[in-house]
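Novice: Give the three-dimensional model of this entry:
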Amino acid sequence: MAEEKLLTVNVVTPDGSVYDEKTPMAVFRTTVGELGILPEHIPLLASLEIDEVRVKVPNTEGKFDEIVVNGGFVEFSDNVATVVANSAERKEDIDLERAERARKRAQERLKKARQEKDTDKLRRAEVSLRRAVNRLNVSKH
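Specialist: I've put the predicted structure just below:
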């Protein structure tokens, strides 16, 4: 039986490495849609949405590692996908209580920004809410 071809996925933030594993496939939500990368994919650079990176666990039937990313970009070349994000978190490291508190704070800021008709505060509150909801959604998979 032929050995499974693998690529490496690295997720890094200003605080350091969050994830570094080999995989037969990784899936990213970019600003233009979902992107699946297999070994030997052509080089690319893409902006990421606030979403999750899914990395297939080698030699399993459909099991994926999930990493929350808050935007950033993915660069792929030489069989290495490097994700650079301001913040990222592995699914198993998500603190549900903290994420729920962040969601509530963001909803309160959103409500206040709407009342004040402050578009700058509104945009920031919407991003904060998307980040908190993303963390909650991934933690519940």
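Novice: Please count neighbours and contacts with C-alpha atoms only from this point.
Specialist: Will do.
Novice: does residue 13 really touch residue 88, like I thought?
Specialist: Yes: here residue 13 reaches residue 88: they are 6.8 Å apart, a contact under Cα atoms under 8 Å.
Novice: Look at these two and report which has more neighbours.
Specialist: residue 88 (28 against 17; other Cα atoms under 10 Å).
Novice: Find the residue closest to that one in space, skipping its chain neighbours.
Specialist: residue 69 (4.4 Å; Cα to Cα, 6 or more residues apart in numbering).
Novice: Report the secondary structure element holding that neighbour.
Specialist: strand 64-70 (DSSP states H and E).
Novice: what's in contact with that strand?
Specialist: Residues outside strand 64-70 that contact it (Cα atoms under 8 Å, 6 or more residues apart in numbering) are 19, 49-57, 85-91, 131, 134-135, 138.
Novice: And for stretch 45-53?
Specialist: Contacting residues not belonging to stretch 45-53 are listed as 26-31, 66-76, 130-131, 134, 138 [Cα under 8 Å, 6+ apart].
Novice: Any idea how far it is from the middle of the chain?
Specialist: 6 Å (Cα atoms, centre = their mean, to the nearest Å).
Novice: again, but for stretch 32-47
Specialist: Here stretch 32-47 shows a centroid-to-chain-centroid distance of 14 Å under the convention Cα atoms, centre = their mean.
Novice: To compare with the earlier structure, here is another sequence to fold:
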Amino acid sequence: MAEMRVQIVAPSGVIYDHRASMVSARAIDGDISILPNHTPIILPLTIHAVRIKRISIDAEDWVAVNGGVLEVRNNVCSIVADSAERARDIDIERAFEEKHRAEESMKRLSGIKANLEYKRASISLHKALNRINVSKNKRV
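Specialist: Here you go, the predicted model:
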């Protein structure tokens, strides 16, 4: 079976490093799936889940990625993320608290949507929802 190495790095360090048969992510232009022997490519990523089909355990891993860049070259798929968190590491209570704070900020600022604070709250909400969705795909 063909395989590639998948590495996800964030400012906090290495988040993920395993062999895989497929990676799915969301680039700014839309969803992409990467298979072994993919043509070299560099893409900017949005806030979304990255799904990785592992070789060694025949399972999928999920990582919440909050923007960054995906690069594929020589059967290595590297993601340098603004921030990233594996499903098993997500503190779901904290994610719901962040979601609630972001929603409250957006309600408070709803009359002035061009406001920078409103945009920040919207991004925070999107990140919290991404973490909540990814956390539902935890493996025991």
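Novice: picking that back up, let's see which of the contacts of strand 64-70 of structure 1 end up in helices.
Specialist: Mapping those onto helices (DSSP state H) picks out 131, 134-135, 138.
Novice: and stretch 31-47 of structure 1, which stretch of structure 2?
Specialist: Aligning stretch 31-47 of structure 1 against structure 2 (TM-score structural alignment) gives residues 28-44.
Novice: The spatially most central residue of structure 1 and residue 46 of structure 1: what is the separation?
Specialist: The C-alpha lying nearest the average C-alpha coordinate of structure 1 belongs to residue 69 (Cα atoms, centre = their mean; 2.6 Å). To residue 46 of structure 1, residue 69 of structure 1 is 14 Å away according to Cα to Cα, to the nearest Å.
Novice: Residue 129 of structure 1 now?
Specialist: From residue 129 of structure 1 to residue 46 of structure 1 the distance is 23 Å (Cα to Cα).
Novice: go on, residue 88 of structure 1?
Specialist: Distance from residue 88 of structure 1 to residue 46 of structure 1, counting by Cα to Cα: 17 Å.
Novice: follow-up on the earlier one: which position in structure 2 aligns with the residue nearest to residue 88 of structure 1?
Specialist: So residue 69 of structure 1 corresponds to residue 65, using TM-score structural alignment.
Novice: now do residue 103 of structure 1
Specialist: Using TM-score structural alignment, the equivalent of residue 103 of structure 1 in structure 2 is residue 99.
Novice: May I ask you to confirm that that match belongs to a helix?
Specialist: Yes: assessed with DSSP: H, G, I helix; E, B strand; the rest coil, residue 99 of structure 2 lies in a helix.
Novice: Residue 131 is in contact with that one, correct?
Specialist: No: applying Cα under 8 Å as the test, residue 99 of structure 2 and residue 131 come out as separate, 9.8 Å apart.
Novice: quick one: which of the two has more around it?
Specialist: Neighbours were counted for residue 99 of structure 2 and for residue 131 using other Cα under 10 Å; residue 131 has more, 30 against 22.
Novice: Looking at structure 1, name the residue matched to that one.
Specialist: That one, residue 131 of structure 2, aligns with residue 135 by TM-score structural alignment.
Novice: My understanding was that its match contacts residue 99; is that so?
Specialist: Yes: taking contacts as Cα under 8 Å, residue 135 of structure 1 lies within contact range of residue 99: 6.5 Å.
Novice: Identify the contacts common to the two.
Specialist: Contact criterion Cα under 8 Å, 6+ apart; residues shared by residue 135 of structure 1 and residue 99: none found.
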